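Asks: based on what follows, work out the 3D shape:
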Amino acid sequence: MLDHTLDSFDGITLELEKFRGTDDQLLTELCAVIALSRINLKRLIWVTLQGSLTRFISVFLDYGFIFHNCQGSTAVLVLKLQDSAYIPFSPTHTIGVGGFVLSEGELLCVKGHSASSNLKLPGGTVDRGEKIVDEVIREVYEETGITCKFSSVLGFATKSPVQFGYTDMYFVCELLALDRDISVKDTVEIKQAQWIDIDCYLNGDHSSPFNQQVVQMSLKKLGLAPVNQESYADPIAKQEIFWASA
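Replies: Got it, this is the predicted structure:
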C-alpha cells in the first residue's frame, strides 16, 4: 500500500517520494488506500506530485482527484471522500508594498520607464515566504538606493479580481530614511528616483489621483507597529504582527 500520513482533519496525505512502481502498480495501491480510507471514515486524500511524479496525474484524475494548486513543477491534488468534507482553498491573493518615506518635507518617489508612468511610492510585490517588513525595506533600497528603517503599516487597499483572478492587497508602510543619497539599483524597472516637495507632489499633475490620496491619507497618521508575541512564535514559519500604538 502507498506510504501515507494522517493529518489532524481526518484526512491522509500520500507520500510518493519513494514510489518506484509502474502505473498499474500505482493504480492497484491507490485503490487499496481509497478503500481503506472510506472504511475509516477519512474525509480527504491529498497528494503532491513533483518533477517526474507528475506523469501520474492522469491516474489520480481518473479516480476523482481534482487539482488544488500548482506551483512551478509541483501539482497538489485532492480527493473528497465525504460530501461534507471542506477543502481549504488555495492561496488566492498577492501582496504589494509601498514605502512612504518623508524626510525634510520631501517625499521619496520613483518613476518607471513607460510613457504612462508617473511618480509613485517605491515598492513592489512581496516574494513568496518573505516578510512585509523585509520586502518593503529591500524594494525601497533597490529602487532608490536609500537605506531605511521600518516604522509602521499605515494602511492597505484591496482589489479583486486582478491578475489570474487573484485578490491584490497593497500595504503602505512608513519608513524612516537613514540617508538621502539616491542611487537607483534596479535600472530595469526604475527610470528615476527623486525627493519631491510634499506639497508639490500632492498638488501637481505628475502623480495619479490614487497615489496622491494615499500620500494625503498617510500624512501625520499613526500606523500599526510591529510587535513581538511569544505565543505566536513558530520554529519553522515566519510571522509578523502589527498592532496599534497605545
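
Asks: going forward, measure contacts and count neighbours with C-alpha atoms only.
Replies: Will do.

Asks: what does the longest helix anywhere in the chain contact?
Replies: Secondary structure of the chain per DSSP state H: the longest helix is helix 23-39. Contacts with helix 23-39, where a contact means CA atoms under 8 Å, 6 or more residues apart in numbering, come from 1-2, 43, 45, 56, 59, 81.

Asks: give me the buried positions along it.
Replies: Using 16 or more other CA atoms under 10 Å as the burial criterion, the residues of helix 23-39 that qualify are 26-27, 30, 33-34, 37.

Asks: for those, which one is nearest Asp186?
Replies: Within these, proximity to Asp186 (CA to CA) peaks at Leu26, which comes in at 48.7 Å.

Asks: any idea how far Asn118 is from Ile198?
Replies: Distance, Ile198 to Asn118, by CA to CA, to the nearest Å: 15 Å.

Asks: looking at the two, which one has more neighbours?
Replies: Between Ile198 and Asn118, counted using other CA atoms under 10 Å, Ile198 has the larger neighbour count: 20 against 17.

Asks: to compare against the first, here's another:
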Amino acid sequence: MNTSIEFIANFKTSLDPYNGITIEKEDLPKDIIEFEKNLQILIDEVKDKRNLIWIYIDIKNSDFIPISTKYGFTFHSCNKNYLLLVKVLKQNAIVPTLANHTLGVGAIVINSKKEILLIKENIRNEYYKLPGGHIDDAEMISQALSREVFEETGVVVEFEKIVSLGHFYPHQFHKSNLYVLCLAKPKSLKIDIKDKEEISEAIWLKLDEMFDRNDIHQYTKTIVKSAISQGGLEKNETSILSHLKNEFELFFVKEK
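Replies: A predicted model of the protein is given here:
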C-alpha cells in the first residue's frame, strides 16, 4: 500500500504535493551530533528523487539551525516557537511562498434604531471608525468578527455577510493586509469596552448624522453606504466540502 510517510536516515518524513519531504519538529533527534549525521545521510538518499526537504525546528533546538544552514537549508517562515527551513534539491523546483499578508476584519453593526456602532482608538484617534482588528491564527472570519467587536465595544454580534474587501501594502512586517468588511447583527446593545488599552470610546451614532460628520473618514462612509444599499457574500451553511478535515468557511452571493 502506498503511503506518504517514510522513514529515511532515522527521520520520519512525509511527502508533500511539490515532491518534497517534511520532517516535523517533534520527530527530530535530541542529540545534535546524531542530527547532523542523519541529515547528511538523508540528503544523500533523497537528492536524486525529491525536490525539497523541509525541516521544522523547535526554538528549544535552535542549535540545530546552524547545522541545517551549513548543509544548504534556508529560512522559509516561522512563528514564536519554531522555524521552518527548506533545502532545494532540484533546479527550478517549486517552493511554495510563505504567507505574504496579514488578515483583518471590520464590522458594520446597525441596530433597530438605525444607529451604527463606532469606536475611537487611543493612538490613532483623529476619526471614529468601525470596530475590528486582526484575525488570529486558525480563527474563522465570523469568529474573529464577533470577538473583535466584543473586545472593543462589549456588544455581542452575529455575522451576516461580507460587504467589502480592502487590500493594503505595505502593512506590518513588510507584508500586505487584506481587510474583510462584514455586516453584523447586534444581539446586545450595551457598550462595555473590554480592551481599554486600545479603545478610548465606543458609541452608537445615528446613521444620518454619521454621513454629515467630519470626524468620520470618507472610506468608512463609503463602506457603510455600500453595506446598506448593496448585496454581499453570505455564509454558506451547506455541507459541500464536509469531506475535508480542516476547518473552513465559504461565502457566496445569495441566489435571487
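
Asks: which one in structure 1 is aligned with Val155 of structure 2?
Replies: The pairwise alignment with structure 1 assigns Val155 of structure 2 to Ile146, based on TM-score structural alignment.

Asks: right, and its match touches Ile182 too?
Replies: Yes - using CA atoms under 8 Å, Ile146 of structure 1 is in contact with Ile182, at 6.0 Å.

Asks: the two - which one has more neighbours?
Replies: A count of neighbours by other CA under 10 Å puts Ile146 above the other of Ile146 of structure 1 and Ile182, at 24 against 17.

Asks: could you report the distance from the more buried one to Ser231 of structure 1?
Replies: To Ser231 of structure 1, Ile146 of structure 1 is 34 Å away according to CA to CA.

Asks: what of Gly112 of structure 1?
Replies: As judged by CA to CA, Gly112 of structure 1 and Ser231 of structure 1 stand 42 Å apart.

Asks: the more surrounded of those two?
Replies: Neighbour count, other CA under 10 Å: between Gly112 of structure 1 and Ser231, Gly112 has more, with 18 against 6.

Asks: find the nearest non-adjacent residue to the more buried one, please.
Replies: Leaving aside its sequence neighbours, Gly112 of structure 1 sits nearest to Ile190 (CA to CA, 6 or more residues apart in numbering; 4.6 Å).

Asks: what's the counterpart of Ile203 of structure 2 in structure 1?
Replies: In structure 1, Ile203 of structure 2 lands on Gln194 (TM-score structural alignment).

Asks: so that match belongs to a helix, correct?
Replies: No - counting by DSSP: H, G, I helix; E, B strand; the rest coil, Gln194 of structure 1 is located in no helix; its state is strand.

Asks: ranges for the strands of structure 2?
Replies: Secondary structure of structure 2 (DSSP state E): strands at 5-8, 11-15, 20-23, 52-58, 74-78, 82-88, 101-109, 115-121, 132-134, 157-168, 176-186, 199-206, 233-235, 251-253.

Asks: so the last one matches what in structure 1?
Replies: Under TM-score structural alignment, the counterpart of strand 251-253 of structure 2 in structure 1 spans residues 242-244.

Asks: that stretch vs structure 2, average distance?
Replies: Superposed on structure 2, stretch 242-244 of structure 1 shows a mean distance to its aligned partners of 0.5 Å (mean CA distance after the TM-score superposition for structure 1).

Asks: give me the distance from that stretch to the chain's centre.
Replies: Between the centre of stretch 242-244 of structure 1 and the centre of its chain there are 20 Å (CA atoms, centre = their mean, to the nearest Å).

Asks: same thing with stretch 239-249 of structure 2?
Replies: Relative to the centre of its chain, stretch 239-249 of structure 2 is centred 18 Å away, using CA atoms, centre = their mean.
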